[in-house]
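J.: Could you work out the structure for the sequence below:
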Amino acid sequence: MRAVPLLSMTGTTVHHMDAFVEMTGTGVASAPPDVVVLDTAVRTPGGSVAEALSRADTAMTAIVGIARERGLAPADLQTTSASVYPQYDREGVSVSGYIAQQSIRLRIRERDLVGPLITAFSESVGNALAIDNISLQIDDVSPLLTQARRLAFEDANAKARQFAELASRELGPVLYVVDSPSPGGGLHAGGAPKREMMMASASADMPVEMGENSIRCQVTVRWAWA
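T.: All right, here's what the predicted structure looks like:
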């Protein structure tokens, strides 16, 4: 809480200053995620760069084809990286071959599709398949953000009214509102039940527990005294 005196005097000059009370409020809104983000890759060996790249191209083409057959839209498929690097012998001196890698991010909007997709990928490309990460997201966070901001303003308002009552004062009009960065804010996993990803096996039975994601907002509000 910040308060400024109504008047301050320097010598014979009287400076009229606005008096105010300022509070920061925090709001948290939660909702179940509706998108499973699957980061997957293919890693293929070859005796030459061209051979390794060709095998990676073939494997990734198969993965993209399976994803599209299962209903994923082109906008939900995004290549994230591609690389090729040498392999060395046990002494680390001579090049014994090359490894090519291609990575892709899939945004899966039906959680029950995750297990069957991974199974289909593994059956198609075998040990070339790598699952790098699975995360859960909310496609449109706008409603959550609106709710979190409202709760943050209500929190700041409640604090200001409490201190106004303690000071035997009345709140006047709002002078300004600032949407402040929240430490550790933004979208994160939380709520009850907690988000869990059970990846014991790449099978159609792999459970995906969605849990809840939360978004945190802070607002700083300044009121004049009435």
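J.: When you work out contacts or count neighbours from here on, use the C-alpha atoms and nothing else.
T.: Noted.
J.: Which stretches in the chain count as strands?
T.: Using DSSP state E, the strands of the chain run over 7-10, 13-16, 20-31, 35-46, 77-88, 95-108, 129-137, 171-180, 186-190, 196-197, 208-209, 212-225.
J.: Can you lay out those strands as a markdown table showing distance to Arg68 and mean neighbour count?
T.: A markdown table is the format used below for the strands of the chain (distance: least, Cα to Cα, whole Å; neighbours: other Cα atoms under 10 Å):
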| stretch | distance to Arg68 | mean neighbour count |
| --- | --- | --- |
| strand 7-10 | 70 | 10 |
| strand 13-16 | 69 | 10 |
| strand 20-31 | 28 | 21 |
| strand 35-46 | 14 | 22 |
| strand 77-88 | 9 | 14 |
| strand 95-108 | 10 | 20 |
| strand 129-137 | 17 | 17 |
| strand 171-180 | 41 | 13 |
| strand 186-190 | 29 | 17 |
| strand 196-197 | 24 | 15 |
| strand 208-209 | 21 | 18 |
| strand 212-225 | 28 | 22 |
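J.: Would you mind giving the ones you listed as TSV with distance to Phe153 added?
T.: Formatted as TSV, the strands of the chain follow (distance: least, Cα to Cα, whole Å):
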stretch	distance to Phe153
strand 7-10	29
strand 13-16	29
strand 20-31	6
strand 35-46	29
strand 77-88	38
strand 95-108	34
strand 129-137	25
strand 171-180	9
strand 186-190	17
strand 196-197	32
strand 208-209	32
strand 212-225	6
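J.: And Val14, how far from Ala226?
T.: For Val14, the distance to Ala226 equals 21 Å [Cα to Cα, to the nearest Å].
J.: Please give the structure of this sequence too, so both can be compared:
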Amino acid sequence: MMRMLILVALAAALPLAPAGAQSIAPTILADGTILDVIATGETTRVPDLATIRAGVVTQAPTAAAALAENARRMSSVLAALKKAGVLPRDMMTTAATLSPQYRYADNQPPAITGYQATNMVSIRFRDVAASGPVLDVLVAQGANQIEGPTLSLAQPDAAMDDARTDAVKRARERAMLYARAADLTVSRIVSISEAGDQSTAPEPMMYARAKDASASTTIVPGESRVTATLSVRFLLK
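T.: Next up is the predicted model:
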């Protein structure tokens, strides 16, 4: 009787499993051979967006004079962009600075000789071919600093999906190659994971300046190479 009471007391002291608790079962591996394949798929697209940074840099003896001249010339640049059909949503100011200019001499403190004002705007062209002639217009209206163009895709996700599809196709073809060599067959895909080095970087483009005033700058877009890298695990039997 004493032994039964002890057992009952021990049972009461033990914590009960909460309702709905799930038991953890060991993972059971499938009867087969696991094959991991890393494949890179690709596709190409012609860039349909061009982004150019253009602006005005002016210098004057005083800060007010530098800003005033800069504002005057920048107004002409913005008016030229509007006249060329560039929408307000495709223009964005990226820099507006004013800085003193110094003269340095031995054993003397720096002396301010004037001021430099800079105003830069980023311009997005939805017609790549139209960006070249607009550059010439900007220079004619006072722009003296131009960077670009940077070419990109308006719909990169669609191109990336094509590259992913190609990567899966390449991975399956490689798995079938290994399976044949090992006298096995591809049963199914166990898992797919995407690497973090997907790329939609454009190939180098041509940017040709006009040789005379009657010709215009030409932008040649070329092709963008879009890649996607996947890690695919196959089950071979």
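J.: ok, back up a step: which one of the strands of structure 1 lies closest to Ala152 of structure 1?
T.: Distance to Ala152 of structure 1, taken as Cα to Cα, is lowest for strand 20-31 among the strands of structure 1, at 3.9 Å.
J.: so that closest one corresponds to what in structure 2?
T.: Taking TM-score structural alignment as the measure, structure 2 aligns residues 34-45 with strand 20-31 of structure 1.
J.: likewise stretch 58-66 of structure 1?
T.: Mapped onto structure 2 using TM-score structural alignment, stretch 58-66 of structure 1 spans residues 72-80.
J.: Now do that stretch: everything it contacts.
T.: Outside stretch 72-80 of structure 2, the residues within contact range by Cα atoms under 8 Å, 6 or more residues apart in numbering are Gly55, Val56, Asn119, Val137, Leu138, Gln141, Gly142, Ala143.
J.: and that stretch, how far from the chain's centre?
T.: 30 Å (Cα atoms, centre = their mean, to the nearest Å).
J.: mean shift between it and structure 1?
T.: The superposed stretch 72-80 of structure 2 is, by mean Cα distance after the TM-score superposition for structure 1, a mean 1.9 Å from where its aligned residues fall in structure 1.
J.: what range in structure 2 matches the biggest helix by length in structure 1?
T.: The longest helix of structure 1 (DSSP state H) is helix 142-166. Under TM-score structural alignment, the match for helix 142-166 of structure 1 in structure 2 covers residues 157-181.
J.: Would you mark the buried spots in the matching stretch?
T.: By neighbour count with 16 or more other Cα atoms under 10 Å, stretch 157-181 of structure 2 contains the buried residues 159-168, 170-172, 175-176, 178-179.
J.: so what's Ala224 of structure 1 up against?
T.: Applying Cα under 8 Å, 6+ apart, the residues near Ala224 of structure 1 are Asp18, Ala19, Phe20, Val21, Leu171, Gly172, Pro173, Val174, Leu175.
J.: Skipping adjacent residues, who's closest to it in space?
T.: Phe20 (4.3 Å; Cα to Cα, 6 or more residues apart in numbering).
J.: Help me confirm that the one you found comes into contact with Tyr176.
T.: No. Under the criterion of Cα atoms under 8 Å, Phe20 of structure 1 is not in contact with Tyr176, lying 10.7 Å apart.
J.: what do the two both touch?
T.: Listed contacts common to Phe20 of structure 1 and Tyr176 are Arg222, Trp223; contacts here mean Cα under 8 Å, 6+ apart.
J.: Map Gln101 of structure 1 onto structure 2.
T.: Per TM-score structural alignment, Gln101 of structure 1 is aligned with Thr118.
J.: ok, that match touching Ala71?
T.: No. At 9.4 Å, Thr118 of structure 2 and Ala71 do not qualify as touching, with contact defined as Cα under 8 Å.
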